[in-house]
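Engineer: Quick one, what's the 3D model for this:
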Amino acid sequence: MSTTDEPTTDGRPPQEDPVTPAPAKRKHLPVWQETILLLGIALVLAIVIKALFVQAFYIPSESMEPGLVQNDRILVEKPSYWLGGAPERGDVVVFKDPGGWLNGAEAAGPSGFVAKTLSKVGLYPTGGHLVKRVIGVEGDVIKCCDEKGRLLVNGQPLDEKDYARLGGAECYGPMVGNCDWEVGPVPKGQIFVMGDNRNNSADSSYHMCPPKATDCTRNPYVDVDDVVGKVFVLLWPSDRFHVLHRPDTFADVPDAE
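Structural biologist: Got it, this is the predicted structure:
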């Protein structure tokens, strides 16, 4: 507080300068309330992230070995398939069970209250989904196999030795029962998928009609609408952490006629 020493012109005594009151201190929430608030914000963010961007899953079987092993934890990103985007040849995708592709053990989600709760908001891997590699997209014709046992897509052989396992088979498409089959053109809005463990994968080739069958109604394709997203990270175990990339061999496949 200060005063003016000089007298005023009208002879009145000097006046004290006005004092601005100090701002009131903001009250902090108790620790337990702040904790609940932060948990609520984290929960909302987790739900938004799961719905729009990234979701955790696990590998339900041996079908994607050697690259992805049963019970591996993976991250799936969704924006790649926004705004007209669609799965591309070579992508490893997660999709909903088209119906009967998973057995009971593979279809089961996490057990335990905490794990089930976290899985619903994307903080824990969920069940009921499959993980396969896209081999053919709309219009493609897939044929097994050339003299080297390689799959052909639109006539172009695929060099898959860097990521696929034969498991004692003579070709890269043995689940039909032989190495002489053809499927396609892949219908609009669908994809043809296969596991990397070619001799142990209940994939599109396993669910297709046998060659020369006349009364078979089996559907080997997966609806694009059932695809959750593209696998981009092997998250756990940490010693095998890596980012997944589309194999170069698919870049040589010509567009469907």
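
Engineer: going forward, measure contacts between C-alpha atoms and count neighbours the same way
Structural biologist: Fine.

Engineer: got the contact list for residue 152?
Structural biologist: By C-alpha atoms under 8 Å, 6 or more residues apart in numbering, residue 152 lies in contact with 142, 143, 144, 145, 146, 158.

Engineer: same thing but at 7 Å, please
Structural biologist: 142, 143, 144, 145, 158 (C-alpha atoms under 7 Å, 6 or more residues apart in numbering).

Engineer: And these, which is closest to residue 30?
Structural biologist: Distance to residue 30, by C-alpha to C-alpha, is smallest for residue 158 among these, at 62.2 Å.

Engineer: Thought residue 148 was touching that closest one, still the case?
Structural biologist: No. In this structure, residue 158 is not within contact of residue 148 by C-alpha atoms under 7 Å, at 10.3 Å.

Engineer: one step back: of the contacts of residue 152, just the buried ones, PyMOL syntax please.
Structural biologist: For the buried members of these, the matching PyMOL selection, counting by 16 or more other C-alpha atoms under 10 Å, is:
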select buried, resi 142+143+144+145+158
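
Engineer: one more to line up against the first:
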Amino acid sequence: MSTGSARGGGHWTKTVGGDVRSEPEGTGPEQSRPSAAADDPDERSQASDAGAEPAQGPSKKGKKQGSFWKELPVLIGVALVLALIIKTFVVQAFYIPSESMENTLLVGDRVLVNKLVYHTRDIERGDVVVFSGLDSWDLEVDYAEPSNPVSKVLRAIGSTFGVVPGEKDYIKRVIGVPGDRVRCCDAQSRITVNGVPLDEKSYLYTDPETGEQNKPSDIPFDATVGKGQLWVMGDHRELSHDSRNHRGDPGGGTIPVSRVIGRAFVIVWPLDRIDTLPIPKTFDKAAAAAFPVALGLIGAVPITLIRRVGAGGRHVGA
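Structural biologist: Here you go, the predicted model:
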């Protein structure tokens, strides 16, 4: 005799001998035995806990927030170091403190100065340059001396990032480069460079109310720019302290090329004044006039050498 059971379709089938019996589900042998876990409250609690998610430790969000605040000073420090490196070697922002470059640059404008450009090319006539006038040029704007060390530090930081003006940094337009002869004025009251008159109407200061434009200069001058020097002037000629006002300097009013910090190439603030600072086309003619002179100087070198060699030969032959 065989006895077996099988589940199917919600009923139990039970075979006893040759007979097959069907019983409703829930009455089989598994269900007929009482569950110890059902009667034991502790085991029911453990079974319930086993089905729940394991309890978590401290909040991951809290850990992330704490980590962020710890890393923030480091991030700020890295950003400041990178900004200082860029400012020192690549590009620096400058604040315009005076009216000497109006209407090209207004008081409160911020410009970016390219410090690398003159490592790849020479300074050109018409460039707007920032240079240091330390120990040689008078201040164009009076500054109140900071009253305490904290103010001094804040002022130094602001000057570094172009938020406040530097006390000895100037911004002017290059009129003459080494070898140029700059004069004022010709019969039509124009400045000439190497005998070529400049058409300065595109950048000289114009009064916005009257429309009257500055004269090229009320101060006459006639200077030849020496080696390693520059002749610079502001676009607002009536208010600019520039090469015309420093004629007693060793360079005769010129500034050393070595004092040039870089070329101002764009206005970045305020937003409604964002613009580039290109070289006016009038300076192309002055450059073209200087080119044959340079070629003549280059050509004179071999001719002079030939003459000296010839003179030496005659002397030896004698």
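
Engineer: still on that earlier bit, return the member of the contacts of residue 152 of structure 1 nearest to residue 123 of structure 1.
Structural biologist: residue 158 (36.3 Å).

Engineer: Give the aligned equivalent of that closest one in structure 2.
Structural biologist: Matched across to structure 2, residue 158 of structure 1 falls on residue 198, judged by TM-score structural alignment.

Engineer: any idea how far its match lies from residue 80 of structure 2?
Structural biologist: 44 Å (C-alpha to C-alpha, to the nearest Å).

Engineer: Longest helix in structure 2, please.
Structural biologist: helix 282-317 (DSSP state H).

Engineer: Can you give the distance of that helix from its chain's centre?
Structural biologist: 43 Å (C-alpha atoms, centre = their mean, to the nearest Å).

Engineer: Return the member of the contacts of residue 152 of structure 1 nearest to residue 170 of structure 1.
Structural biologist: For these, the minimum distance to residue 170 of structure 1 (C-alpha to C-alpha) is 9.7 Å, reached by residue 145.

Engineer: Now do the contacts for that closest one.
Structural biologist: Residue 145 of structure 1 neighbours (C-alpha under 7 Å, 6+ apart): 151, 152, 171, 179, 180.

Engineer: likewise residue 268 of structure 2?
Structural biologist: Applying C-alpha under 7 Å, 6+ apart, we find residue 268 of structure 2 in contact with 110, 111, 112, 274.

Engineer: So what does it match up with in structure 1?
Structural biologist: Match for residue 268 of structure 2 (TM-score structural alignment): residue 235.

Engineer: Doesn't its match belong to a strand?
Structural biologist: Yes. Assigned with DSSP: H, G, I helix; E, B strand; the rest coil, residue 235 of structure 1 falls within a strand.

Engineer: Which residues lie in contact with the alignment partner in structure 2 of residue 205 of structure 1 in this structure?
Structural biologist: Here residue 205 of structure 1 is matched to residue 244 in structure 2, going by TM-score structural alignment. By C-alpha under 7 Å, 6+ apart, the contact list for residue 244 of structure 2 reads 219, 253.

Engineer: How much space separates residue 244 of structure 2 from residue 153 of structure 2?
Structural biologist: Taking C-alpha to C-alpha, one finds residue 244 of structure 2 at 35 Å from residue 153 of structure 2.

Engineer: Same question for residue 45 of structure 2.
Structural biologist: Taken as C-alpha to C-alpha, the span from residue 45 of structure 2 to residue 153 of structure 2 is 67 Å.

Engineer: Residue 11 of structure 2 too?
Structural biologist: For residue 11 of structure 2, the distance to residue 153 of structure 2 equals 90 Å [C-alpha to C-alpha].

Engineer: So between these two, which is more surrounded?
Structural biologist: Just comparing residue 11 of structure 2 and residue 153: by other C-alpha atoms under 10 Å the higher neighbour count belongs to residue 11, 16 against 12.

Engineer: In structure 1, what residue corresponds to that one?
Structural biologist: Matched to structure 1 by TM-score structural alignment, residue 11 of structure 2 sits unpaired.

Engineer: what does residue 217 of structure 2 give?
Structural biologist: Per TM-score structural alignment, the equivalent position to residue 217 of structure 2 in structure 1 is residue 173.

Engineer: from what I can see that match touches residue 144, true?
Structural biologist: Yes. Under the criterion of C-alpha under 7 Å, residue 173 of structure 1 makes contact with residue 144 at 6.1 Å.

Engineer: Give me the nearest residue to the spatially most central residue of structure 1, chain neighbours excluded.
Structural biologist: Of all residues in structure 1, the one closest to the mean position by C-alpha atoms, centre = their mean is residue 76, 2.2 Å from it. Distances taken as C-alpha to C-alpha, 6 or more residues apart in numbering put residue 231 closest to residue 76 of structure 1, at 4.3 Å, once the chain neighbours are dropped.

Engineer: who touches the one you found in this structure?
Structural biologist: Counting by C-alpha under 7 Å, 6+ apart, residue 231 of structure 1 touches 74, 75, 76, 77, 92, 93, 94.

Engineer: can you rerun that using 10 Å?
Structural biologist: Residue 231 of structure 1 is in contact with 54-57, 74-78, 91-94, 131-133, 243-245, counting by C-alpha atoms under 10 Å, 6 or more residues apart in numbering.

Engineer: follow-up on the earlier one: I'd assumed the residue nearest to the centre of structure 1 was in a strand, is it?
Structural biologist: Yes. Going by three-state DSSP, the assignment for residue 76 of structure 1 places it inside a strand.

Engineer: and the contacts of residue 268 of structure 2 as a markdown table, adding neighbour count?
Structural biologist: Output for the contacts of residue 268 of structure 2, formatted as a markdown table (neighbours: other C-alpha atoms under 10 Å):
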| residue | neighbour count |
| --- | --- |
| 110 | 26 |
| 111 | 25 |
| 112 | 21 |
| 274 | 13 |
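
Engineer: Looking at these, which is nearest residue 71 of structure 2?
Structural biologist: residue 112 (30.7 Å).

Engineer: quick one: the closest one and residue 163 touch, right?
Structural biologist: No. If you go by C-alpha atoms under 10 Å, residue 112 of structure 2 and residue 163 don't touch, sitting 12.0 Å apart.

Engineer: hang on, the earlier thing: translate the residue nearest to the centre of structure 1 into the numbering of structure 2.
Structural biologist: Residue 76 of structure 1 maps onto residue 113 in structure 2, by TM-score structural alignment.
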